[in-house]
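Colleague: A structural model of the following input is requested.
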Amino acid sequence: MGSLSSRVLRHRGRTQVQPEPGSGAVGSARGPRTGGDTPGHGFCYCPGSLKRKRSSGAFCYCHPDSETDEDEEEGDEQQRLLNTPRRKKLKSTSKYIYQTLFLNGENSDIKICALGEEWSLHKIYLCQSGYFSSMFSGSWKESSMNTIELEIPDQNIDIEALQVAFGSLYRDDVLIKPSRVIAILAAACMLQLDGLIQQCGETMKETINVKTVCGYYTAAGTYGLDSVKKKCLEWLLNNLMTHQNVELFKELRYYKYYTVFKELSTEWLSSVYKQQWLAMLRAEQDSEVGPQEINKEELEGHSMRCGRKLAKDGEYCWRWTGFNFGFDLLVTYTNRYIIFKRNTLNQPCSGSVSLQPRRSIAFRLRLASFDSNGKLICSRTTGYQILTLEKDQEQVVMNLDSRLLIFPLYICCNFLYISPEKRIENNRHPENPEN
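Modeller: Got it, this is the predicted structure:
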């Protein structure tokens, strides 16, 4: 059998590798010698090759630029590493200043005394306070004193509040507990620390609930935080009717009601009784069909407000009790719809409701959901509208989307059954009951 021959691919710029003499068939089957494991020599490792890649690297005869590309990528990677910053957390300068200068009082140049306590502080830090800045820069005698006695006229300020207020001058963050925020706010206002005042205001707005709202509202009015006062008022408007005081209600007795009502003057009630009686006569005997136009100021001053709590999703139907000038309004919640119905024919006794063909009401419907602290999550309102219904007619007044269906769901509605213009005219009638 003749000897096998072996041919090696030749590439420009490289010498042809010759088969080793005397190797015979075995040598030719191995292919070309690479001269060891020196980098840049070896077999072709293109896709589809059955040979495994050597760790020393190899020159690809099919892709002569592969070695150059790898070198460029390696250089880019090294350059990227050189330009990538490394972060290492060092000891906080703020914590060091707070511990060394404020808590330990090192190199103190002034002492502040108040409420039986003494603080060793530094004028350069105290000048961040508008109170001390004016004191040290003016012609006050305290500007040259090493010990200053502070008079604290505000009873809300205590030693702990002053400790937090003075400490805020030596650090860039302050932790404020909601239970301490009013005292700290009082100290910050006295020392004119605007940053601390702002932080107290934000803390108060974030922690308004049934236990804090009254105190926050009073403090906001005292120290001039109008935005906090507004937030507290909004919370009260949304939650005033959703919180009960059972213990306070238990203290009420029937004889107290009886005693209080006896003290009321009949003159106070007679005008109201007469006004309601005349309104009912207009609704029954006259052409009065209800409000015909919307006047927001008059509606808010004369409308009746009712509420309802839906604990969970389901089907509900109810009426808010009251004569309502013969307008029996049924409210239904089903399948995310709020429906109003004028209930006329289905009555246990005739004459209990108005039988006029058409009746109108002005209303505003509002739905809201709150979290455990009473903070508003979402709300929706119809605004003031005029709704005209025939006998036993029903009308969808609101269609809810899934985003609002967070239970419990609170429903609040303002109703006006008699036009405000007629009520104003009632006040012009003489008060003499004989007429």
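Colleague: From here on, just use CA atoms for contacts and neighbour counts.
Modeller: Fine.
Colleague: ranges for the helices of the stretch 201-350 of the chain?
Modeller: In the stretch 201-350 of the chain, the helices defined using DSSP state H, counting those that start in this stretch lie at 213-223, 226-239, 246-250, 254-263, 266-285, 296-302.
Colleague: Give me the contacts around the first one.
Modeller: Meaning helix 213-223. Residues outside helix 213-223 that contact it (CA atoms under 8 Å, 6 or more residues apart in numbering): 182, 185-186, 189, 204, 208, 226, 228-229, 232-233, 235-236.
Colleague: again with the fifth one
Modeller: Residues from elsewhere that reach helix 266-285, judged by CA under 8 Å, 6+ apart: 288-290, 325-326, 354, 356, 418, 422-423, 426-427, 431.
Colleague: Filter those down to the buried ones and express that as a ChimeraX selection.
Modeller: In ChimeraX, a selection of the buried entries from these looks like this (16 or more other CA atoms under 10 Å):
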select :288,289,290,325,326,354,356,418,422,426
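Colleague: Put together CSV for the helices of the stretch 201-350 of the chain, with distance to Arg30 and mean neighbour count on each row.
Modeller: Shown next, in CSV, are the helices of the stretch 201-350 of the chain (distance: least, CA to CA, whole Å; neighbours: other CA atoms under 10 Å):
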stretch, distance to Arg30, mean neighbour count
helix 213-223, 90, 17
helix 226-239, 87, 18
helix 246-250, 98, 8
helix 254-263, 114, 10
helix 266-285, 114, 14
helix 296-302, 99, 13
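Colleague: To check against the first, give me the structure of this:
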Amino acid sequence: MGNSFSRHHAAPVVNDRLRATPLSLQTRKRHIDSVYDNPSKSSPDPVRKKRLKSTSEYIYDALFVNGENSDITIRSLGKEWKLHKVYLRQAKYFRSLYDNKWKESTMETIDLQIPDSNIDVKSLDITFGSLYSEIVMIPPSKVIPILAAASLIQLDGLMQQCAEVMKETICMENVFGYLKAASMYGLEDVCRQSISWFETNLMLRQSRELLSEMHPELLTDVVSSPNLVVIQIEMDIYTMLKKWLYLRIHPSYSGDFKSILSTADAYFHQEAESTNTFFLESEHGRPYSDVFKALRLQHIIRDFVSCRELERDRIIPWSWMSQQYRQQWLTMLRVEQSIDSGPTEFNNDTFESNSLRCGRMLLRDADHCWRWNGYSFGLDLLISYSSHAPRTITFRRNVRSQRCSSSVSLSSSRSIVYRVTVASVNDKGQTALRKSTENTPLNLQKEQEQIVLTLGGESAPDQSGTLRPWKSYFPLIVTATFQLVNDLESPELNSSGNSIKPFPCFDEETRTLGGAGVVLEDSSAED
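Modeller: Purely as a prediction, here's the structure:
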């Protein structure tokens, strides 16, 4: 199967045999139609309707396939094409060649050099043939070679058609190749859609194949993205990165992917005991530091079990974690003493880069109610999905039912900023449905319920506009991003002297506290 595209342009005229005025064509068509539709009763033989070959098909067969009246031969990769200059001029490369009177412009045969290994004879054949036809068939399996050939002769229309095929067919089997090709040939839309595919599927489709092919730079971009679909909480991103890191160090790992986490745990625990250092500070680990810096550590250390695992693995350096421990502790005190009741104003950039990311998969169209684990500064937020039309996502600030009476804030109101997204993904990892709120501030009273997203009735249009029943979109992915407290240096807290300044980190080499210029004396040094 291939994708067909109309080029939407009239074919150039090459010789007198092909010249016909629009009027003569229309007159001829009306005559044929009248004979077909109103055969004479006196005619001895009834006229049988027969589809005539279109002008486009005739031009393609006569001029491209058979090379009739060719005035230029293109030779490349061991094959010759009998072509026509007037058609070749549709490509910028050849138009420039003839307009600027390069030495090749007077040659009857041009040897076309192919510096790109992606280009083969078939892709060149399709590319040259597209100059003679209104319809171009682009098989997804050949789209990258065709794109490369179109790029070589600077045929922008065909390149754009290749981009449309790539965006429509992106999946696990081709996404890495598509991203590489799109970057090489300047298809920004395809690059963005490839990155979007990773943001949607990295957590959903974890596999040895997917993680093994993720380069550190690409993974850093995806993990740091505000559009990353997180299933459960930030700690699950760390767990995924731990699997990825183990595969980078052990590319020949052949065990079951389901057991890779326990294998990775054992490896990093043994490394920590034998080297007495944090892995990302070791020679083997430093190249991967940027990937782990993309994690939002402040939202991992909200849970005791997660803290215990971080410290046991000794992958992330203590200097990174101690800063976050300090900031979270001071933020907790600020909330406990009613200095901070949640963000009164927010910055979109800070919200996108620092806020808490959560997600959940709803397997069937039934009522659901849940909360995401972790300390939330005294705010117990229950999230509900109603399966009754109009389907809704609702927040409720829960105060009454608590396992620990001191775990919830009793302040009359708490402020948050949120964004909620509901999405459905098909079997290729492409988004079939997406509904989302804006970055929205919300003030919640005790036990207050608030509908934050209305999804609709019994059906909803997919990305192509086709109306489908809601049940067909399951499993459904619900993701949320939250800001529960003020920024570390919010203007309001700054003016009152209650902001939290980063603590300078100790530098082992200079024996100073970062930019503070404080030199620490070494008590073990001799006089």
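Colleague: Report the TM-score for the pair.
Modeller: TM-score of the superposed chains, computed with TM-score structural alignment, normalised by the length of the first structure, equals 0.72; 354 aligned residues with a CA RMSD of 3.1 Å.
Colleague: Nearest to Ser133 of the first structure, out of the helices of the stretch 201-350 of the first structure?
Modeller: Closest of the helices of the stretch 201-350 of the first structure to Ser133 of the first structure is helix 213-223, at 20.6 Å (criterion: CA to CA).
Colleague: Relative to Met240 of the second structure, how far out is Pro317 of the second structure?
Modeller: 18 Å (CA to CA, to the nearest Å).
Colleague: What is the nearest of the contacts of helix 266-285 of the first structure to Gly24 of the first structure?
Modeller: Gly290 (117.2 Å).
Colleague: residue in the second structure matching that closest one?
Modeller: With TM-score structural alignment as the criterion, Gly290 of the first structure lines up with Gly342 in the second structure.
Colleague: separation between that match and Leu63 of the second structure?
Modeller: 72 Å.
Colleague: Stretch 111-121 of the second structure aligns to what range in the first structure?
Modeller: Across the first structure, the stretch matching stretch 111-121 of the second structure (TM-score structural alignment) is residues 149-159.
Colleague: Looking at the first structure, which strand is longest?
Modeller: In terms of residue count, the longest strand belonging to the first structure (DSSP state E) is strand 358-370.
Colleague: other SSEs contacting it?
Modeller: Secondary-structure packing of strand 358-370 of the first structure (3 or more CA pairs under 8 Å, 6 or more residues apart in numbering; DSSP states H and E): strand 376-381, strand 385-390, strand 409-416.
Colleague: swap the cut-off to 10 Å and go again
Modeller: Packing partners of strand 358-370 of the first structure (3 or more CA pairs under 10 Å, 6 or more residues apart in numbering; DSSP states H and E): helix 226-239, helix 296-302, strand 304-310, strand 337-342, strand 376-381, strand 385-390, strand 394-399, strand 409-416.
Colleague: in the superposed pair, what's the mean gap between it and the second structure?
Modeller: Compared with the second structure after fitting, strand 358-370 of the first structure deviates on average by 2.0 Å (mean CA distance after the TM-score superposition for the first structure).
Colleague: Please apply the same query to stretch 268-280 of the first structure.
Modeller: Using mean CA distance after the TM-score superposition for the first structure, the mean distance for stretch 268-280 of the first structure is 1.4 Å.
Colleague: can you give me how far that stretch is from the chain middle?
Modeller: Relative to its chain's centre, stretch 268-280 of the first structure lies at 46 Å (CA atoms, centre = their mean, to the nearest Å).
Colleague: start and end residues in the second structure for that stretch, please.
Modeller: Mapped onto the second structure using TM-score structural alignment, stretch 268-280 of the first structure covers residues 320-332.
Colleague: same thing with stretch 169-177 of the first structure?
Modeller: Across the second structure, the stretch matching stretch 169-177 of the first structure (TM-score structural alignment) is residues 131-139.
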